[in-house]
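Trainee: Structure, please.
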Amino acid sequence: MKYVLVINPGSTSTKIAIYSTESMEIHTEVVEHNVEALKAFEHIIDQSEVRREEIIRVLREKKIGKEDLACVVGRGGLLRPIRGGTYLVDMDIVNDLKASVQGEHASNLGPILAKEIADEAGVEAYIVDPVACDEMDDVARFTGLKGEERGSLAHYLNIKGVTRKVCEEEGFSFYEDNFIVAHLGGGFSIGPLKKGRLVDVNNANHGGPFSPERVGTLPLGILVKYAFSGEYDKKSLLRKFQRSAGLVSHLGTSDAREVERMIHDGDDYAAKVYEAMAYQIAKEIGASAAVLKGDVKAIIMTGGLAYSSMLMGMVEEYVKFIAPVLRVPGELEMKSLYEGARRVLSGEEKPLRYREEILSEKF
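Mentor: The predicted structure is shown next:
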């Protein structure tokens, strides 16, 4: 039996999954790394050896040798903008990640670890729908300033993974039908998925509804006020907007379960904030419906907040007139990475080449 090794690095942990090529999940594990040991590295990319040793340890414990691997697939990192799909990890990808072309992030380690282990095993390494994907229509890129464009930063992997799952279960077509998908986690990615392509989406860090941690779209005057207050430099202001805003700013927590406890205990302000977040999510979904000119097969809710019946109920009341609302709570990242590699192994898809797919006009 051959196996597919899946690697998904986080800031202080590495998720590992092992699948058989027949689609059976053999083992899943989250390796927690020593935080102080990781801090000793100047750059995230320098952590690869420490993390690789832990991955090899897990394979050894499961008695899976490198000769047993069919391929290795890693979470894609902050590459140059590319279209979605399954990519062969080559040195063009590795070099751009080592150069941090779009910044440092733990996910940058995914392709590098995958290729290192795959090379030792004599097999190929892949990435699937990395966060750097950008499939937006040209008309969606325009801003009111010439030379400044909207860009895409979204949860492509989970958005496409859950949509494929819904299509399989409901008899829809991923490449022929249109959907609105809302990934609702610490940050939000909400957009129209048109015949398999995410043609527009709010930038998960810089716009859209406010979320548990993100500020969302701010009125220009408020943004200018903070930028020129003298209290923040660029880095600290971005941190405030991306990590200390949303529910955290209003209610002191990013945990929706805690917010709902406040509401049940009679906290009227918490109820108003939660309703406002639902309202903004619904507005973003409505905007996506306009992009699709009302041709929407289903609205799909995913991410951690999709577990909340209270929040989902409020959103659904606003948007159910558009299309049926379906929930896929949580995330399917590991399964989606495996499925992308499986489609290549089976010949269903051909792997894409990074250098050929870069949206060169943006770099």
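Trainee: Only C-alpha atoms from now on, for both contacts and neighbour counts.
Mentor: Noted.
Trainee: So what's the residue count around the closest residue in space to S107 that isn't next to it in sequence?
Mentor: Closest residue to S107 in three dimensions, ignoring its sequence neighbours and counting by Cα to Cα, 6 or more residues apart in numbering: G77, at 4.6 Å. The tally of other residues near G77 (other Cα atoms under 10 Å) stands at 29.
Trainee: Repeat that for F228.
Mentor: Under the criterion other Cα under 10 Å, the count of neighbours that F228 has is 10.
Trainee: ranges for the helices of this protein?
Mentor: Under the criterion DSSP state H, helices of the chain are mapped to 35-39, 48-61, 91-98, 109-121, 156-170, 220-227, 234-243, 247-251, 256-264, 268-291, 309-319, 333-345, 354-357.
Trainee: thinking again about what came up before, ok, the residue nearest to S107 touching V131?
Mentor: Yes: the criterion here is Cα atoms under 8 Å, and G77 meets it with V131 at 6.4 Å.
Trainee: quick one: contacts for F142?
Mentor: Under the criterion of Cα atoms under 8 Å, 6 or more residues apart in numbering, the contact list for F142 reads E148, E149, R150.
Trainee: Buried among those? Make that a ChimeraX selection.
Mentor: Command for ChimeraX, covering only those of those found buried under the criterion 16 or more other Cα atoms under 10 Å:
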select :150
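Trainee: Take the contacts of F142 and write them to TSV, including distance to K234.
Mentor: What follows is the contacts of F142, written out as TSV (distance: Cα to Cα, whole Å):
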residue	distance to K234
E148	18
E149	20
R150	19
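Trainee: Among the contacts of F142, which one lies nearest to C71?
Mentor: Minimum distance to C71 across these is 35.6 Å, recorded for R150 (Cα to Cα).
Trainee: One more, please, to line up against the first structure:
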Amino acid sequence: MSDRVLVINSGSSSLKYQLVDVDSGTALASGLVERIGEETGDVVHRSVDGEPIKLQVKIADHAAGLRLAFDMLERTGMSLSGSSIAAVGHRVVHGGEVFYRPTLITDEVMKEIDRLSALAPLHNPANIIGIESARELLPQVPHVAVFDTAFFHGLPDAAATYAIDSEVAREHGIRRYGFHGTSHEYVSGQVAQVLGRPLDQLKQIVLHLGNGASASAVRYGRAIDTSMGMTPLEGLVMGTRCGDIDPGIIMHLRRSADMDVDQIDQLLNRRSGLKGLCGDNDFREVRRMIESGDSAAQLAYDVYVHRLRRYIGAYMIELGGVDAITFTAGVGENSPTVRADALAGLESFGIAIDQDRNNSQSRAARVISIDDARVKVLVVPTNEELAIARASIACIAAD
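Mentor: The predicted structure is shown next:
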């Protein structure tokens, strides 16, 4: 059997894909199809040993986008015909209380993922479109769903429960599910390898900082808390999402601004966070604005770091001490300033970053704390595609 897995991450108007060799842990090819359904779409395809291929062409729907991706793979010698791949692994954002393991996709599973769209209306419907298109184009290959919420399925009841009427919560599936679980699980496992210590002996804080951002407390390999909740809106300040706010703000906006549910949804998910505070959600641009003296950008950054430090402090107490704090994802991996500011002044807690190590441009997983620091601080590049590919292979092997 082939050890290659095609990993697909489908958004509402975009589609990311990667062909992963599970044995070697390498990406043989990857690509991004954007602006699906618009007048002109964009395709960028990268293979290991070639220049990127870029196209601008109308892409009618996700099925057309996938066909383009398959054409790109074929052109670069990565055919998906026959038994060239073992499985297709699909990222699915919300698994609810039903799905907490990688799951072989059947028509019944699809119905359940669709039912869970009520809990993730911005994500699950887009994931479904990608799955349906891929199943049509590759009907002979097993398709596996890997859920963002799975790693947090076993959260302690005290961490998973909202303090609202329990019957209402039960009837409507209201609890804390957590997201970015594939990344948090992968990164926490990598930390153990980098430190040369057993995973089941480490107390960790993992900070997944990208356009979407989340923190997790991982004790001995199991998540005991995470910043995102029933939806990916709770928690840290993000690119366009507000993170934690007083729920009373929602009622206030309804009554005072006459905003309906959809308008409030758009505000909190699309027009808040860094973008809402300073007009831009690209962290590089926010830094440029700060350097040019923009006070709104400075405030946005300060709010971002303040919230981050609050979660770090809370998780240090919840874990009863911490062995490792790890930064990952786009901002976490690429912003030495955020890493330094998030942990500034914590030397009395055994946390101290080495400035040269922190400023290094290395892309490798590495320790950036000083040698004798009690708490190890790391930068570990996440690799959700590899994690999904490995989970897909394990799923079909167990089936």
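Trainee: Using a markdown table, lay out the helices of structure 1 together with mean neighbour count.
Mentor: Putting the helices of structure 1 into a markdown table (neighbours: other Cα atoms under 10 Å) gives the following:
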| stretch | mean neighbour count |
| --- | --- |
| helix 35-39 | 12 |
| helix 48-61 | 15 |
| helix 91-98 | 18 |
| helix 109-121 | 23 |
| helix 156-170 | 20 |
| helix 220-227 | 11 |
| helix 234-243 | 15 |
| helix 247-251 | 18 |
| helix 256-264 | 16 |
| helix 268-291 | 19 |
| helix 309-319 | 17 |
| helix 333-345 | 22 |
| helix 354-357 | 14 |
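Trainee: can you redo those helices as TSV with distance to D137 of structure 1?
Mentor: As requested, the helices of structure 1 are exported to TSV (distance: least, Cα to Cα, whole Å):
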stretch	distance to D137 of structure 1
helix 35-39	40
helix 48-61	36
helix 91-98	24
helix 109-121	27
helix 156-170	15
helix 220-227	25
helix 234-243	26
helix 247-251	31
helix 256-264	33
helix 268-291	10
helix 309-319	24
helix 333-345	24
helix 354-357	15
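Trainee: Of all those helices, which one comes closest to V199 of structure 1?
Mentor: With distances scored as Cα to Cα, the stretch of the helices of structure 1 nearest to V199 of structure 1 is helix 268-291 (8.6 Å).
Trainee: Residues contacting the closest one, please?
Mentor: Taking Cα under 8 Å, 6+ apart as the rule, helix 268-291 of structure 1 contacts 180, 182, 190-192, 200, 208-211, 247, 250-251, 259-260, 262-263, 295-296, 311-312, 314-316, 318-319, 322.
Trainee: Next: stretch 221-229 of structure 1.
Mentor: Y232, D233, K234, L237.
Trainee: tell me, how many neighbours does the nearest residue to G76 of structure 1 once chain neighbours are set aside end up with?
Mentor: Taking Cα to Cα, 6+ apart, and ignoring the residues beside it in sequence, G76 of structure 1 has P130 as its nearest neighbour in space, at 4.2 Å. Applying other Cα under 10 Å, we find 29 other residues in the vicinity of P130 of structure 1.
Trainee: residue in structure 2 matching P130 of structure 1?
Mentor: Taking TM-score structural alignment, the alignment pairs P130 of structure 1 with D148 from structure 2.
Trainee: Tell me the residue in structure 1 aligned with A324 of structure 2.
Mentor: So, by TM-score structural alignment, A324 of structure 2 is matched to A298.
Trainee: what's the answer for L386 of structure 2, then?
Mentor: Counting by TM-score structural alignment, which is the criterion used here, L386 of structure 2 corresponds to K335 in structure 1.
Trainee: residues contacting its match?
Mentor: For K335 of structure 1, the contacting residues are G161, taking Cα under 8 Å, 6+ apart as the criterion.
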